[in-house]
Each structure stands twice: as C-alpha cells, then as structure tokens.
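Q: Pasting the sequence and the predicted model now:
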Amino acid sequence: MYVVTLSYTAPIEQVDALIPEHREWLDTAYADGLLLASGAKVPRDGGILIAPQMERAALDALLADDPFAKGGVARYDVVEFRATKTASALVNYREEQTS
C-alpha cells in the first residue's frame, strides 16, 4: 500500500485553476480501483493519496498523469508500507507479515 503526500510548489491560484481536471483524474483513478482515499492537507498546502499495493512503476505512471503533475504545481513523496493490520472495511487490502 502507498501513502502519497503532495506538496504544492506553485501559488494556490495556479493549483485552483487545475482542480476541475484533478478531480476528474481522481474520479477515473477511483473507478479503476487505483485509489482508496484522498484529500487536502490541513492547512491546505498539498494533499494526501492512499493507493493499494501495485507495481511501483504503475503508481509512478498514475501520478505522472495527474493534472497537478502535468501542470508542475505539486511535488509527490511516496511511502510504501505493508498494511498487516487494517480496519474491517480494508480487510481485502491486508498483506501478510513477512517477519
């Protein structure tokens, strides 16, 4: 599973101009099963994405397609982790503990 932190690198007005396209991108990613959760950070200086386990190259391609990335208004930091314990709603995303 991945936690992706977006940090805005441009004035908020430039970010806001891309919000409609970014939301369409999010809708498509959810429909394709590529995201589990997303939202703005507080304070609003970026956002958070939670993605299920997938090949890292697939995640990188997904992020590169985000209008925020294409517009050069955000930086992405990715943390991969093994979700060995989850809430019952996320039971299908649990991974085996390796040690």
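A: Sure, I can see it.
Q: CA only for contacts and neighbour counts going forward, please
A: OK.
Q: longest helix anywhere in the protein?
A: helix 19-31 (DSSP state H).
Q: Which strands and helices lie in contact with that helix?
A: Helix 19-31 is packed against helix 67-70, with contacts defined by 3 or more C-alpha pairs under 8 Å, 6 or more residues apart in numbering; DSSP states H and E.
Q: What is the helix it packs on packed up against?
A: By 3+ C-alpha pairs under 8 Å, 6+ apart, helix 67-70 packs against helix 19-31.
Q: for comparison:
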Amino acid sequence: MFIINLTYKTELENVDHYLNEHIEFLNEQYELGNFLASGRKIPRTGGIILSRVENKSELEKIIEKDPFNINELADYELTEFIPSKTCNELKFLIK
C-alpha cells in the first residue's frame, strides 16, 4: 500500500485547466481498484492519494498516465507502508 503525496509545482490556474482530466484518471483508477481515497491538501498545494497497489514500479506506471504528471504540474512522493491497525471499516486492509 502507498500514500501518494502530490505537490503542485505551478499556479493553480494551470492545475485547474487539467482538473477534469485528472478526475477522469482518478475515476479510472478507482474502478480498477487501485485507489482507495484521494483529496486536496489544505492549503491547496497538492493532494493525497491512498493506493492499494503493492508494487512500486506498477504504481509509477499508473502515475505516468496522470494528466498532472504528463503536463508536469505536480511532483509525486511515494511512501510505502503496511497497515497493522485500522478501524472496523478498513479491516480489509490488514493482511
């Protein structure tokens, strides 16, 4: 499992220009079961994605398809972790 930390490296108006395409990318990844949660940082300097993809190189290939990445709007930091404790609703994350 990974936390994907996006940090914008451009003005928000550039980000907003590609926001709908980014949302389509997110929707596709949710449908494929790769993403579990996502949202904007506050203040709006980027976003966070929680991914259930287990292989870093596979996740990097997925991120290559993100319009924010294609158009060089954000940097991506990947943090791998193994959930060891969750609330009842997220017990499925524990292996």
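A: Arrived safely, thanks for sending. It should be emphasised that the depicted structure is a prediction, and the values quoted were computed from it without experimental measurement.
Q: In the helix or strand just after the longest helix of the first structure, which residues are buried?
A: Note on helix 19-31 of the first structure: by DSSP states H and E, the next helix or strand toward the C-terminus is strand 37-40. For strand 37-40 of the first structure, burial by neighbour count (16 or more other C-alpha atoms under 10 Å) applies to residue 38.
Q: Measure the mean distance from strand 37-40 of the first structure to the second structure post-superposition.
A: Taking mean C-alpha distance after the TM-score superposition for the first structure, the mean distance separating strand 37-40 of the first structure from the aligned residues in the second structure is 0.2 Å.
Q: Could you point out the helix or strand that follows that strand?
A: strand 46-51.
Q: Identify the residue nearest the geometric centre of the first structure.
A: By C-alpha atoms, centre = their mean, the first structure has its centre lying nearest to residue 49, at 2.7 Å.
Q: I'd like the distance between that residue and residue 10 of the first structure.
A: 19 Å (C-alpha to C-alpha, to the nearest Å).
Q: Residue 66 of the first structure now?
A: Counting by C-alpha to C-alpha, the gap from residue 66 of the first structure to residue 10 of the first structure is 15 Å.
Q: can you give me how far the longest helix of the first structure is from the chain middle?
A: Helix 19-31 of the first structure sits 11 Å away from the centroid of its parent chain (C-alpha atoms, centre = their mean, to the nearest Å).
Q: That helix: which residues count as buried?
A: So for helix 19-31 of the first structure, counting by 16+ other C-alpha under 10 Å, buried means 22, 25-26, 29.
Q: ditto for stretch 49-60 of the first structure
A: Buried, per 16+ other C-alpha under 10 Å, within stretch 49-60 of the first structure: 49-53, 59.
Q: Also stretch 10-19 of the first structure?
A: Applying 16+ other C-alpha under 10 Å to stretch 10-19 of the first structure flags 15, 18 as buried.
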